[in-house]
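Chemist: Pasted the sequence and its predicted model underneath.
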Amino acid sequence: MNEEVEFDFDEILKEFRNGKKLTCKGGLLAPLIKQLTEATLEAEVESHIANDVLGGKPNRYNGFNTKYFLYSISL
């Protein structure tokens, strides 16, 4: 996420005063919430990479189980 979008508080306030909702889908705060969520997830991934991968920890898994698939083929 290298693209930064400026959140225009004055424009949001103007639209809010004109009756547009803040928190509904497509609301005034939706772009800010989206930007905050993406930045948080990006920071979490970067932290994981920095701590685990670059710290020398190998990939880990919870165990080994045989996988079974149920399927049917009709011709």
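Modeler: Right, received. Where do you want to start? Values in this document were obtained by computation on a predicted structure and should not be read as measured data. Residues are numbered from 1 along each chain as shown.

Chemist: only C-alpha atoms for contact and neighbour calcs from this point on.
Modeler: OK.

Chemist: Span of stretch 16-31 from start to end?
Modeler: 14 Å (C-alpha to C-alpha, to the nearest Å).

Chemist: List the buried residues in stretch 3-22.
Modeler: Residues of stretch 3-22 classed as buried: residue 12 (neighbour count, 16 or more other C-alpha atoms under 10 Å).

Chemist: I'd like the distance between residue 40 and residue 21.
Modeler: For residue 40 relative to residue 21 (C-alpha to C-alpha), the value is 25 Å.

Chemist: here comes the other one, which I'd like you to weigh against the first:
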Amino acid sequence: MTNENEFDFGAFKQAAIKSLYEGKPLTCENGLFAPLLKHFLKSALEGGMDGQLAQTRLPEQNRRNGKTTKQVKSSAGPLELQTPRDRTGSYQPQIVPKRQIFLTPQLEQKVLSL
């Protein structure tokens, strides 16, 4: 059984192939890559938090403390991301920094090229 928060690559692949045959665009608003972009950003944010917590000198004083939801605008349309928080408030996400609401075209190209 899969967690509802996990990305199902098999289902994504099936939907992408079907959508390509139907002529749906790849990268514009609501394009094929929107779910993949959202999954990548979510994974990158979680990985950044994991990395920071692993480097903490006193791990018992800093740990995960929920998530903050924010809307980010991209060429794939609006995406709702959940940015992890830590107890000390020291986590500064690098991929989508605090208060950033637009994804740059350069970032989107890097993600899609991966």
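Modeler: Cool, the structure landed. Everything numeric here is computed off the predicted structure, so don't read it as measured data.

Chemist: for residue 68 of the second structure, helix, strand, or coil?
Modeler: Classification of residue 68 of the second structure by DSSP: H, G, I helix; E, B strand; the rest coil places it in strand.

Chemist: And the helices in the first structure?
Modeler: Using DSSP state H, the helices of the first structure run over 9-17, 30-48.

Chemist: so the last one matches what in the second structure?
Modeler: The one in question is helix 30-48 of the first structure. Under TM-score structural alignment, helix 30-48 of the first structure corresponds to residues 34-52 of the second structure.

Chemist: How about that stretch, which residues are buried there?
Modeler: Residues of stretch 34-52 of the second structure classed as buried by neighbour count (16+ other C-alpha under 10 Å): 34, 36-42, 44-46, 48-49, 52.

Chemist: can I get the helices of the first structure in TSV with distance to residue 2 of the first structure?
Modeler: TSV is the format used below for the helices of the first structure (distance: least, C-alpha to C-alpha, whole Å):
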stretch	distance to residue 2 of the first structure
helix 9-17	21
helix 30-48	10
